[in-house]
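Q: What shape does this take:
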Amino acid sequence: MSKQALIVIDIQNEYFENGNLPLVNPVEASLNASQVIEHFRAKNLPIAHIQHLSADPQAMPIFVEGTSSAEIHENVKPLEGEKVFQKNYPNSFRETGLLEYLKENEVTEVIITGMMTHMCVDATTRAAFDFGYKCTVLGDTCASRDLEINGKIVKADDVHHAFLAALEFFYAEIKSTDQFLNGAS
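A: Got it, this is the predicted structure:
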């Protein structure tokens, strides 16, 4: 029998309007993620909140531990007793207890939400798949930003959809919040 867990990746103040790394549409994504969190809470299913902290704040002063920018955004704040994993790398499994937590809870399927689509959501989804989990990414609970390569700007919407399309090709099913909530048992 399948058992789901929710992974909420890095929905932190750093990615919002007054943060140092603002994304496109983070508020909308966080409000959708909040709906999914409430669904998991109502069903008493495991929720893993992921919080990115800078491994070297001197090199890049973002996600600095103890700052308001590094805090999990108020729209998705963990409740007392919900599991929070702190990480220093894009992959939420690397040097955290996430894998052990999912195993302890006999999880077979992960529902993934969070920021940034092109970085931590991508890395975590691919790792979860490699660990044998069925993966579903809720695309409208994720956000990205404009990127630049070779002097060309790639718009956030294109980045977001390109990464979701790549994940759907092999690693995950991509759904919207409504599709997930209306199809969830």
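Q: Going by C-alpha atoms from here, please, whenever you check contacts or count neighbours.
A: OK.
Q: At which residues are the helices of the chain located?
A: Taking DSSP state H, the helices of the chain run over residues 26-42, 98-104, 122-130, 156-170, 177-183.
Q: Just send those helices back as CSV, with mean neighbour count and distance to residue 57 too.
A: Output for the helices of the chain, formatted as CSV (neighbours: other Cα atoms under 10 Å; distance: least, Cα to Cα, whole Å):
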stretch, mean neighbour count, distance to residue 57
helix 26-42, 19, 23
helix 98-104, 15, 24
helix 122-130, 19, 22
helix 156-170, 16, 26
helix 177-183, 13, 34
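Q: what's the closest of those to residue 144?
A: Evaluated with Cα to Cα, the helices of the chain place helix 156-170 nearest to residue 144, the distance being 5.5 Å.
Q: just to revisit the earlier point, in JSON lines: the helices of the chain, plus distance to residue 66.
A: As requested, the helices of the chain are exported to JSON lines (distance: least, Cα to Cα, whole Å):
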{"stretch": "helix 26-42", "distance to residue 66": "22"}
{"stretch": "helix 98-104", "distance to residue 66": "22"}
{"stretch": "helix 122-130", "distance to residue 66": "24"}
{"stretch": "helix 156-170", "distance to residue 66": "29"}
{"stretch": "helix 177-183", "distance to residue 66": "31"}
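Q: here's the other one to compare against:
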Amino acid sequence: MSTTPRRALIVVDVQNEYDRGGNLAIQHPPFQETVLNVAKAIDAATEAGVKIVVVKQLAPETSPVFAAGSHGGELHPEVAKRPRDHYVEKKLPSAFTDSDLEEWLRANAIDTITVIGYMTHNCDLSTIIHALHMGFAVEFLSDASGSLPYANSAGYASAEEIHRVMTVVLQSRFAAVLKTDEWVGHLKAGTLPERDNIPASYQRALSKQAA
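A: As a prediction, this is how the structure comes out:
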């Protein structure tokens, strides 16, 4: 039986709001680097015949971010100028909530989604967990995504900390986490990326602590 996944590339919220000058400018990894990997992943998917879904966050005209009709709310040119097979608009973090994404994926016999875009710790995370609960296998390209720093009543975390911790947590259970070039290699070779589990991740951590 073939183990080759039937993939769809899910391009989450690659909008101008995350670019330099936007109200949510991505800090780590830098947006200017990661958006090029977004473009590379879309091009590789197109070449490999992998279906592409573009997701866009919507907000009212009065919203401080992603306001309807604003420059920040529009798709970034690197995504807007590239082909796509399906388009989803959303108002909540998960691309599955109140959208036809699951129905479209099922209709196209997709069993694996590859998530790229922004932000690692918010819409990517929500979409990935939602997909896992629906029975999809998930891949996440960590250099085609990014995070912001946060400070609130719970404390402070840098963008690097948030992105790094999220990728470790995702790899432990929710998704196969890999770089864009690695993913392109798997597309060309028809191979599967490494997946992990919580017990193994925990035991490795104990070994590092004891070293």
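Q: Out of the helices of the first structure, flag the one nearest residue 60 of the first structure.
A: Evaluated over those, closeness to residue 60 of the first structure peaks at helix 122-130, with 20.1 Å, by Cα to Cα.
Q: who touches the closest one?
A: Applying Cα atoms under 8 Å, 6 or more residues apart in numbering, the external contacts of helix 122-130 of the first structure come out as 90-93, 110, 112, 134-135, 137, 163, 167, 171-172.
Q: switch to 7 Å and redo it
A: Taking contacts as Cα atoms under 7 Å, 6 or more residues apart in numbering, the residues outside helix 122-130 of the first structure that touch it are 90, 91, 92, 93, 135, 171.
Q: try stretch 6-26 of the second structure
A: Counting by Cα under 7 Å, 6+ apart, 31, 50-57, 65-66, 71-76, 79, 110-118, 124, 146-148 sit against stretch 6-26 of the second structure.
Q: Ok, which of the helices of the first structure comes nearest residue 1 of the first structure?
A: Residue 1 of the first structure lies closest, by Cα to Cα, to one member of the helices of the first structure: helix 98-104, at 14.3 Å.
Q: Next one: the most far-flung residue of the first structure relative to its centre from residue 181 of the first structure, what distance?
A: Taking Cα atoms, centre = their mean, the residue of the first structure most remote from its mean C-alpha position is residue 151, at 28.4 Å. According to Cα to Cα, to the nearest Å, residue 151 of the first structure and residue 181 of the first structure sit 41 Å apart.
Q: can you pull the contacts of residue 41 of the second structure?
A: Residues near residue 41 of the second structure by Cα under 7 Å, 6+ apart: residue 180.
Q: Can you find the partner of residue 34 of the first structure in the second structure?
A: Alignment note (TM-score structural alignment): residue 34 of the first structure maps to residue 39 of the second structure.
Q: should've said residue 181 of the first structure
A: Looks like residue 181 of the first structure aligns to residue 184 there (TM-score structural alignment).
Q: do you know how far its match is from residue 44 of the second structure?
A: Noted for residue 184 of the second structure: a distance of 6 Å to residue 44 of the second structure, by Cα to Cα.
Q: same thing with residue 93 of the second structure?
A: For residue 93 of the second structure, the distance to residue 44 of the second structure equals 26 Å [Cα to Cα].
Q: Over to residue 20 of the second structure?
A: The gap separating residue 20 of the second structure from residue 44 of the second structure is 26 Å, by Cα to Cα.
Q: again with residue 53 of the second structure
A: 14 Å.
Q: Identify the residues contacting the match of residue 181 of the first structure.
A: Applying Cα under 7 Å, 6+ apart to residue 184 of the second structure gives the contacts residue 44.
Q: what do you get for residue 68 of the first structure?
A: Listed by Cα under 7 Å, 6+ apart, the contact set of residue 68 of the first structure reads residue 13.
Q: In the second structure, what sits opposite it in the alignment?
A: By TM-score structural alignment, residue 68 of the first structure lines up with residue 71 in the second structure.
Q: Residue 101 of the first structure pairs with which position in the second structure?
A: Aligned counterpart of residue 101 of the first structure in the second structure: residue 104 (TM-score structural alignment).
Q: right, and the match of residue 34 of the first structure touches residue 78 too?
A: Yes: look at residue 39 of the second structure against residue 78 with Cα atoms under 7 Å: they come within range, at 6.1 Å.
Q: contacting residues for the residue farthest from the centre of the first structure?
A: Not one residue lies near residue 151 of the first structure by Cα under 7 Å, 6+ apart.
Q: could you measure it against residue 118 of the first structure, distance?
A: To residue 118 of the first structure, residue 151 of the first structure is 19 Å away according to Cα to Cα.
Q: quick one, strands of the second structure?
A: 7-12, 51-57, 86-90, 112-118, 137-146, 150-152, 155-157, 176-178 (DSSP state E).
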